[in-house]
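K.L.:
Fold the stuff below for me.
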Amino acid sequence: MCRWLAYTGNPLHLETVLFNAKHSLIDQSLHSRLGQTTTNGDGFGIGWYGHPTDIPFRYRCIQPAWSDRNLREAARAIRSPLFVAHIRAATGTPSQETNCHPFRYGRWLFMHNGLIRNFPALRRDLMMAIEPDLFSSIEGSTDSEVLFFLALTFGLELAPVTALKRMVAFVEETGRLHDVEQPLNMTVCATDGEQIVAVRYSSEGQSRSLFHSTSFHHLHELYPDDPRIAAVGEDAFLVLSEPLADLPGWWEEIPESTVVVARGGEIEQFPFAPEAA
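P.N.:
Reported below is the predicted structural model:
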């Protein structure tokens, strides 16, 4: 499938997690340990904020992440307090720039790992439910972008967790109408530059892997001389498909059917279940 990560904390150069970590996102694009596919080479994207109220910047490309020299230059230059990155393994839709994550609408960025099963059969019904004023902003052909615009339709900008629950409920109900028993598998990330909302959920209860960093205050005490930890500050937070390094105590797996919300140094974790609109 895909691999992704999201970071918030002290401004950090993107290369720190994209290239410099032992099992960086670029390494995962070639040697994923926990993904459904070892290689994720169907394009990539990064998104970052200069200021929380700004429209985020994006760079997306259909090349494999490991071979794009411009990505290496950009990651060395860009320093941001909140950024996301995604490497793609396509599931039935073309490798084209408009299908690369993160997707953007206004201040919001969205990434997805997983799939809507039998998406061609469900696609029309799902897309017809998208708010008409949003429809013209859809650029690509992926199930992931449809999930994003359904979440926006259900109120992502006002109540992101509720909107994601309603999005899931609608996809599952549509799947049942088309005799798709387990239509949705996902880890998703949505951010507006002020908060990161990450969900691990699947209809069958066997979601793709998802982890988050443990307390960086605790990690400062465990590894006081590690410059990677010192750079991010004590309120930093990472959520990602698989760990970047093998440091004991650094990572915690996010349970099935769980949402994590990171905002202003506060991390909250709640059970996640579909909720009909």
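
K.L.:
alpha carbons only for contacts and neighbour counts from here, please
P.N.:
Noted.

K.L.:
where along this structure do the helices fall?
P.N.:
15, 25-31, 69-77, 119-128, 132-135, 143-153, 160-177, 216-222, 227-232 (DSSP state H).

K.L.:
Show me what counts as buried in the third one.
P.N.:
Using 16 or more other CA atoms under 10 Å as the burial criterion, the residues of helix 69-77 that qualify are Leu71, Arg72, Ala75.

K.L.:
and if you look at the longest one?
P.N.:
Residues 160-175 are the ones in helix 160-177 that count as buried (16+ other CA under 10 Å).

K.L.:
Ser207: which of these is nearest?
P.N.:
Val168 (13.5 Å; CA to CA).

K.L.:
and the residue lying closest to that closest one once chain neighbours are set aside, how many residues sit next to it?
P.N.:
Closest residue in space to Val168, ignoring its immediate chain neighbours: Pro274 at 5.6 Å, by CA to CA, 6 or more residues apart in numbering. Pro274 has 19 neighbouring residues, counting by other CA atoms under 10 Å.

K.L.:
ok now do Pro274, which residues does it touch?
P.N.:
Counting by CA atoms under 8 Å, 6 or more residues apart in numbering, Pro274 touches Lys165, Arg166, Met167, Val168, Ala169.

K.L.:
now those residues as JSON lines including distance to Glu268?
P.N.:
Shown next, in JSON lines, are those (distance: CA to CA, whole Å):
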{"residue": "Lys165", "distance to Glu268": "16"}
{"residue": "Arg166", "distance to Glu268": "20"}
{"residue": "Met167", "distance to Glu268": "21"}
{"residue": "Val168", "distance to Glu268": "20"}
{"residue": "Ala169", "distance to Glu268": "22"}
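
K.L.:
Closest one of the residues you listed to Pro255?
P.N.:
Lys165 (16.3 Å).

K.L.:
circling back to that earlier point, from the buried residues of helix 69-77, which is closest to Gly92?
P.N.:
Leu71 (25.3 Å).

K.L.:
Residues touching the strand ranked longest in the chain, excluding its own?
P.N.:
For the chain, the strand with the greatest residue count under DSSP state E is strand 3-13. Contacting residues not belonging to strand 3-13 are listed as 25, 28-29, 35, 40, 75-88, 111-113, 189, 196, 231-233, 235-242, 265 [CA under 8 Å, 6+ apart].

K.L.:
To compare against the first, here's the next sequence to fold:
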Amino acid sequence: MCRILSYLGTPVLLDDLLYAPDSSLLNQTIGAQMLQMLNLAGFGMAAWDEASHAPNVPFRYRTTQVALFDRNLKALAGKLRSSALLAHIRGVPYNSTVQINEQNCHPFRFDGVPLSMAHNGDLAGFRDMRFDLAPHIRPEFAKQIQGSTDSEWIYALVVSALPDPGGINEPDAILAAIRHALSVLREARARHGITRSSSTNLMFCDGTNLAAVRFTFDFGHFDAGALQGSSEYLSMWYTCGRDYGLHEGEWKLIGGAIDADSVIVASEPLTRDFATWIEVPEYSALLVRRDGARRRAEIHALEV
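P.N.:
The predicted model follows:
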């Protein structure tokens, strides 16, 4: 059911985030700690570099290859340093009905929109309700939907609800747009009588701000033989601090939240040792704000 990693802080080598930790995002392709499924259906990332040309535009990379075996990605990760990252490995049901192509790889980012999004979960009955969502999506974004995933439609709903989709929006405005999108989805589910549990863990980043949501519709209502992401509440964790690197034999941020200048949010901790990680509560949003040179992580209850 996918794994996501987001980072906001001082520049770090992508290899140190994507590969180096003992439970790194790339290792979660085949060995996630909190997910039994394999994540073999593609990889994508958006990475921002404040020192690069057009720093507000991320470097984007998406591929349907199994990420752990992607030599091009490994080479790029060893050269790129980023102050913000949103990365995703895609996990799908093991059957031939799933469409695996580059257009379905996360994260999603429409032309002219700074905000990118990645999704961990699945909307039950999406094919039945998706055209109920169309009136809530701006035409300039509806025509940019290229793939077949529920995730891209969620992204279109959120950016359509932003006060300034073409600009940098404050974390509170991003959260308000997320709440609106989830409300639209809940109403569409009700109209179609969809009650099956549907995980909607989301992460958003624009290179300046970061927002994450841990949310499930109708948790506990699932069919026999349901995928893990439908029968269990999908996880999300975060850690705050400074000087990300190898400290005392472990890849981590040090110093804690008091003087944090960096935040990592992930579907699960990047290390086997969870000591420096905090679980995002169920039905909650996490917002990362800039406070001078510091980054401050806030938890907000998510009522929809």
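
K.L.:
and the contacts of strand 3-13 of the first structure, which are buried?
P.N.:
Looking at those with 16+ other CA under 10 Å, the buried ones turn out to be 25, 28-29, 35, 40, 75, 78-88, 111-113, 189, 196, 232-233, 235-242.

K.L.:
In TSV, list the helices of the first structure along with distance to Cys100 of the first structure.
P.N.:
Shown next, in TSV, are the helices of the first structure (distance: least, CA to CA, whole Å):
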stretch	distance to Cys100 of the first structure
helix 15	20
helix 25-31	14
helix 69-77	14
helix 119-128	17
helix 132-135	18
helix 143-153	9
helix 160-177	20
helix 216-222	31
helix 227-232	27
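
K.L.:
Relative to Thr93 of the first structure, tell me which of the ones you listed wins on proximity.
P.N.:
Here helix 143-153 is closest among the helices of the first structure (CA to CA), at 8.5 Å.

K.L.:
What range does that closest one cover in the second structure?
P.N.:
Under TM-score structural alignment, helix 143-153 of the first structure corresponds to residues 150-160 of the second structure.

K.L.:
mean shift of the matching stretch relative to the first structure?
P.N.:
Stretch 150-160 of the second structure differs from its equivalent in the first structure by a mean of 0.5 Å after superposition (mean CA distance after the TM-score superposition for the first structure).

K.L.:
buried set for that stretch?
P.N.:
Quick answer for stretch 150-160 of the second structure (16+ other CA under 10 Å): Asp150, Ser151, Glu152, Trp153, Ile154, Tyr155, Ala156, Leu157, Val158, Val159, Ser160.

K.L.:
Equivalent analysis for stretch 256-276 of the first structure, please.
P.N.:
Glu256, Ser257, Thr258, Val259, Val260, Val261, Ala262, Arg263, Phe272, Ala273, Pro274.

K.L.:
And for stretch 104-124 of the first structure?
P.N.:
104-105, 107-117, 119, 122-123.

K.L.:
Can you get me the start-to-end distance on that stretch?
P.N.:
22 Å (CA to CA, to the nearest Å).

K.L.:
and if you look at stretch 88-101 of the first structure?
P.N.:
Distance between the boundary residues of stretch 88-101 of the first structure (CA to CA) amounts to 8 Å.

K.L.:
buried residues in it?
P.N.:
Arg88, Ala89, Ala90, Thr91, Ser95, Glu97, Thr98, Asn99, Cys100, His101.

K.L.:
these two touch, right, the fourth one and Leu115?
P.N.:
Yes. Look at Thr91 of the first structure against Leu115 with CA atoms under 8 Å: they come within range, at 7.3 Å.

K.L.:
what range in the second structure matches stretch 167-174 of the first structure?
P.N.:
Going by TM-score structural alignment, stretch 167-174 of the first structure lines up with residues 181-188 of the second structure.

K.L.:
can you tell me the mean distance of that stretch from the first structure after alignment?
P.N.:
Mean for stretch 181-188 of the second structure is 0.5 Å (mean CA distance after the TM-score superposition for the first structure).

K.L.:
Residues touching that stretch, excluding its own?
P.N.:
Met129, Asp132, Leu133, His136, Ile154, Leu157, Val158, Ala161, Phe217, Val304.

K.L.:
and of those, the nearest to Phe69 of the second structure?
P.N.:
Ile154 (29.6 Å).

K.L.:
which one is the closest one nearest to, not counting chain neighbours?
P.N.:
Nearest to Ile154 of the second structure is Ala181, by CA to CA, 6+ apart, at 6.9 Å.

K.L.:
circling back: now, which of the buried residues of helix 69-77 of the first structure sits nearest Trp48 of the first structure?
P.N.:
When those are compared against Trp48 of the first structure (criterion: CA to CA), the nearest one is Ala75, at 10.7 Å.

K.L.:
And the closest one, what's its match in the second structure?
P.N.:
In the second structure, Ala75 of the first structure lands on Ala77 (TM-score structural alignment).

K.L.:
So its match sits against Ala20, correct?
P.N.:
No. Applying CA under 8 Å, one finds Ala77 of the second structure not in contact with Ala20, separated by 10.6 Å.

K.L.:
In the second structure, what stretch matches stretch 190-197 of the first structure?
P.N.:
Against the second structure, stretch 190-197 of the first structure falls on residues 204-211 (TM-score structural alignment).

K.L.:
hmm, who's touching the matching stretch?
P.N.:
With CA under 8 Å, 6+ apart, stretch 204-211 of the second structure has contacts from 6, 8, 47-48, 56, 58, 83-86, 114-118, 168, 170-171, 174-175, 203, 212, 285-290.

K.L.:
Among those residues, name the ones in strands.
P.N.:
Using DSSP E, the contacts of stretch 204-211 of the second structure in strands are 6, 8, 47-48, 83-86, 116-118, 203, 212, 285-290.

K.L.:
I'd like to know how far Ala85 of the first structure sits from Cys61 of the first structure.
P.N.:
With CA to CA as the criterion, Ala85 of the first structure and Cys61 of the first structure are 12 Å apart.
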